[in-house]
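[1] how does the following fold in three dimensions:
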Amino acid sequence: MRKKALINLLIKIVISGFALYYVFSHINLNQIAEKISASNPWLLMSALIVYALSQLVSALRLKVLFKHLPIHITHLENIRLYWLGLFYNLFLPGGVGGDGFKVYLIGKHFKTELKKTIGAILSDRISGLSIIVILLLVFVPFINYDIPLKAYAWAGIPFVAAAFFLFLYLFNRTLTRAYLPVMGWATMAQLLQMLSAILILNSFDMEARDMYDAYLFLFFLSAIAGAVPITLGGIGAREVVFLWGAQYLGVNEGSAVALSLLFYTASAITALPGLIFTFQPSKILARNKVAKL
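    Have a look, this model is predicted:
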């Protein structure tokens, strides 16, 4: 099993490396370096804080799902568990992964049914993905590119929302009661991440401010690409989407790739405190044998 995990990790490193090589060989690296070095540090710091807030909101979203299983976990312990998952997903993507480790710890301390725990964590992921798709549909009519039926993109929003409800209904009907609050927290998390991207764009002091629709469309599209588990924490996949998208939508390629790299940096810095919980992860939930909501 360890050998398989190592092979998967090496494959992801190779794919990420090739993707980054492709991007950097098709763009002026000096242009990216200049944009990043000349960016407003206060706006970048604000973007980092806003992104960290989005992760706190995401942790609350997951707790809502735990509550309906029910899993009696306190807010602080849930945040610790969530941050441990962030660190594992970003820095140790070749092993069990953050989600897998959360399933293990919860099963160990709460003796919950494996299918239910996996369902809650998977539902958490899919809720975020659903909101990303909805926001993509919101931006489609505004981008300067000829997409078939783009004027009717908003008509697809109710179907995406209904698809997530159907997923909950089929996987675990108990979680359908969490549908509205989970979608609310998921929307707030993605809007905070969008605000973080806007702050990064504003830090560049350039034309991006007049093309928010195109940049944000690529931002959410790259989030979907980064979620596909074929690269090292999504690095490389997002940059390729930004590069290709910038060429199609007529936005500055350097600004697009710089946005991607800086947003990844924000996610890495935010996830880094999760390292603290890797030393004795079993203690995160040790007290929950008697804890109550």
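
[2] can we go C-alpha only for contacts and neighbour counts from here?
    Fine.

[3] ok, for Ile118, nearest residue in space, not its chain neighbours?
    Val103 (6.4 Å; C-alpha to C-alpha, 6 or more residues apart in numbering).

[4] kindly report the same for Arg209.
    Using C-alpha to C-alpha, 6+ apart and skipping the chain neighbours, the partner closest in space to Arg209 is Asn202 (6.5 Å).

[5] neighbours around the residue nearest to Ile118, how many?
    For Val103, the count of nearby residues is 20 (other C-alpha atoms under 10 Å).

[6] which residues touch it?
    114, 117-118, 121 (C-alpha atoms under 8 Å, 6 or more residues apart in numbering).

[7] for Ala59, see how far away it is.
    Val103 sits 15 Å away from Ala59, going by C-alpha to C-alpha, to the nearest Å.

[8] and Gln193, what does it touch?
    50-51, 54.

[9] second chain to compare with the first, below:
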Amino acid sequence: MFQIVVTVAILYYLFHDPQVRAKMATTLRNADARWLFLGFIMYGLVEVIAGWRWQLLLRVQGIELGWVRLCCLLLIGVFFNFIIPGGTGGDVIKTFYLLKETPGKRTVALLSVLVDRLVGLIALSVFAAVLIIADWQWLMSSPVVDKFVWPAIIILGGSFGGLHGIYIMTSRGWIHRLPARFPGRDKLAELALAYNLYGRSWKPTLSAFGLSFLAHLGYFAVFYCAGQALRHDNVRMPTFAEMCAIMPIVNTISAMPISIGGLGVREGLFQVFLNHLCSVPVSDASLVSLCGYFLTFFWGIIGGVVYLFYRPSDHARLRDIRSEVAELEHTVAEEEVALETAEVAVHGASGGGSKGEPDKAKR
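    So this is what the prediction gives:
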């Protein structure tokens, strides 16, 4: 409810002025449909790349899923990302139906979705660092913009540092020492198991990492195409390089659970960045963001249609889906903690190795 209220409030604040809405309507009527269509196709390519990446991660664990079924799951995930607040609702749905597709490999199926998101997050952090450093002077040229750059750096840096900390805990075998009621213990144990399973398969994991860069570039290109479609008169829309510097910051902040799918927050950020860095009128800046959003939303609609005809099993209620996935996550986490505890006990009894460092090679 909070996210709904915030989303409505921000959108009302941004678009309540009738003159702004009139300018947006005029710009939209004159939009270049060819660029909009190209943006639509670009996001389709993003999902193809995401499918390729996910298939690599599934094959690491011996899961072969055909392209048709894989694409169905991806599009269904896109659909639920738009209708479930929180930004990860699509992952829960994808996980649930992937479990139905791979009944004998539930654990590795669950972890493939987790690692898929993890690889994308790490790639975005690295990508953002490179792009922000490359365009540092330009981004810092506006005292208004730099107030948003620093929070994005802190969020991405904190996420990257947190993942590194979890890796250290995993490599030293400390997960089992956490109290059973420790917040996020199950998720930490899942990550530990994911590191163990995918750390040995570094080549396909590295390939998935590279594909994530291409997926991010494709997503940035969607908003670049939206800007080019709305270009008019003497308005200079951002170049592709400039859009690539802006988008990681916008994505990072709008991904915070403030509004539904970042709607409203994203438009406000586009107003700030495009207006202060490229002198784009605020009405056009908001429209660029909305057009980019709807170019991806159309694929969500396609995913909704796919969901209606997707029948690996009877459709379950969202509450039941969340419950089943959460139960499996807890089971997987407890299995990892038990395995880690057993390995530490074996080392303690044999006197071999450093205390608290399980033999990961035996897994």
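
[10] among the contacts of Gln193 of structure 1, which are located in helices?
    The members of those that map onto helices under DSSP state H are 50-51, 54.

[11] residues contacting the equivalent of Tyr198 of structure 2 over in structure 1?
    By TM-score structural alignment, Tyr198 of structure 2 lines up with Leu175 in structure 1. Going by C-alpha under 8 Å, 6+ apart, Leu175 of structure 1 touches 65, 68-69, 120, 168-169.

[12] can you put the residues you listed in JSON lines and add secondary structure?
    JSON lines is the format used below for the contacts of Leu175 of structure 1 (DSSP: H, G, I helix; E, B strand; the rest coil):
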{"residue": "Leu65", "secondary structure": "helix"}
{"residue": "His68", "secondary structure": "coil"}
{"residue": "Leu69", "secondary structure": "coil"}
{"residue": "Ala120", "secondary structure": "helix"}
{"residue": "Leu168", "secondary structure": "helix"}
{"residue": "Tyr169", "secondary structure": "helix"}
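
[13] what ranges do the helices span in the stretch 1-150 of structure 1?
    With DSSP state H, counting those that start in this stretch as the criterion, the stretch 1-150 of structure 1 has helices at 2-25, 29-37, 41-67, 75-91, 97-110, 114-139.

[14] and the angle for the fifth one with helix 75-91?
    Looking back up the chat, that one is helix 97-110 of structure 1. 150 degrees (axes from the mean of the first three to the mean of the last three C-alpha atoms, to 10 degrees).

[15] please apply the same query to the last one.
    Counting by the same axes, to 10 degrees, helix 114-139 of structure 1 points 70 degrees away from the direction of helix 75-91.

[16] ok, the longest one next?
    Here helix 41-67 of structure 1 points in a direction 120 degrees away from that of helix 75-91 (the same axes, to 10 degrees).

[17] and what of the second one?
    In terms of direction (the same axes, to 10 degrees), helix 29-37 of structure 1 departs from helix 75-91 by 160 degrees.

[18] Provide the aligned range in structure 2 for helix 29-37 of structure 1.
    Taking TM-score structural alignment, helix 29-37 of structure 1 hits residues 21-29 over in structure 2.

[19] what sits against the residue positioned nearest the centre of structure 1?
    Of all residues in structure 1, the one closest to the mean position by C-alpha atoms, centre = their mean is Ala223, 6.4 Å from it. Ala223 of structure 1 is in contact with 132, 238, counting by C-alpha under 8 Å, 6+ apart.

[20] aligned partner of it in structure 2?
    In structure 2, Ala223 of structure 1 lands on Asn251 (TM-score structural alignment).

[21] same check, this time on Ser196 of structure 1
    Matched by TM-score structural alignment, Ser196 of structure 1 corresponds to Val222 in structure 2.

[22] in which helix or strand would I find its match?
    Applying DSSP states H and E as the criterion places Val222 of structure 2 in helix 202-229.

[23] and if you look at Leu232 of structure 1?
    Following DSSP H and E, one finds Leu232 of structure 1 outside all helices and strands.

[24] hmm, back to that, closest to Pro273 of structure 1 among the contacts of Gln193 of structure 1?
    Nearest to Pro273 of structure 1 among the contacts of Gln193 of structure 1 is Tyr51, at 14.1 Å by C-alpha to C-alpha.

[25] what sits against the aligned partner of Leu111 of structure 2 in structure 1?
    In structure 1, Leu111 of structure 2 lines up with Gly119, judged by TM-score structural alignment. When contacts are counted by C-alpha under 8 Å, 6+ apart, Gly119 of structure 1 touches 171-172.

[26] so for Val20 of structure 2, what's the nearest residue that isn't a sequence neighbour?
    Nearest non-adjacent residue to Val20 of structure 2, counting by C-alpha to C-alpha, 6+ apart: Ser283, 5.7 Å away.

[27] contacting residues for the residue lying closest to Ile126 of structure 1 once chain neighbours are set aside?
    When the adjacent residues along the chain are set aside, Ile126 of structure 1 lies closest to Phe164, with 7.3 Å between them (C-alpha to C-alpha, 6+ apart). Counting by C-alpha under 8 Å, 6+ apart, Phe164 of structure 1 makes contact with 126-127, 130.

[28] closest to Pro148 of structure 1 among the residues you listed?
    In terms of C-alpha to C-alpha, no member of these lies closer to Pro148 of structure 1 than Ser130, at 21.3 Å.

[29] that closest one -> structure 2?
    By TM-score structural alignment, Ser130 of structure 1 lines up with Ile122.

[30] sticking with the nearest residue to its match once chain neighbours are set aside, tell me its helix or strand.
    Counting by C-alpha to C-alpha, 6+ apart, Ile122 of structure 2 lies nearest to Phe160, which is 6.7 Å off, once chain neighbours are set aside. Taking DSSP H and E as the definition, one finds Phe160 of structure 2 inside helix 146-172.

[31] buried ones in that helix, by neighbour count?
    Buried residues in helix 146-172 of structure 2, defined by neighbour count with 16 or more other C-alpha atoms under 10 Å: 148-149, 152-153, 155-156, 160, 163, 166-167, 169-171.

[32] what is the nearest of those residues to Met140 of structure 2?
    When the buried residues of helix 146-172 of structure 2 are ranked by distance to Met140 of structure 2 (C-alpha to C-alpha), Val149 comes first, at 8.3 Å.
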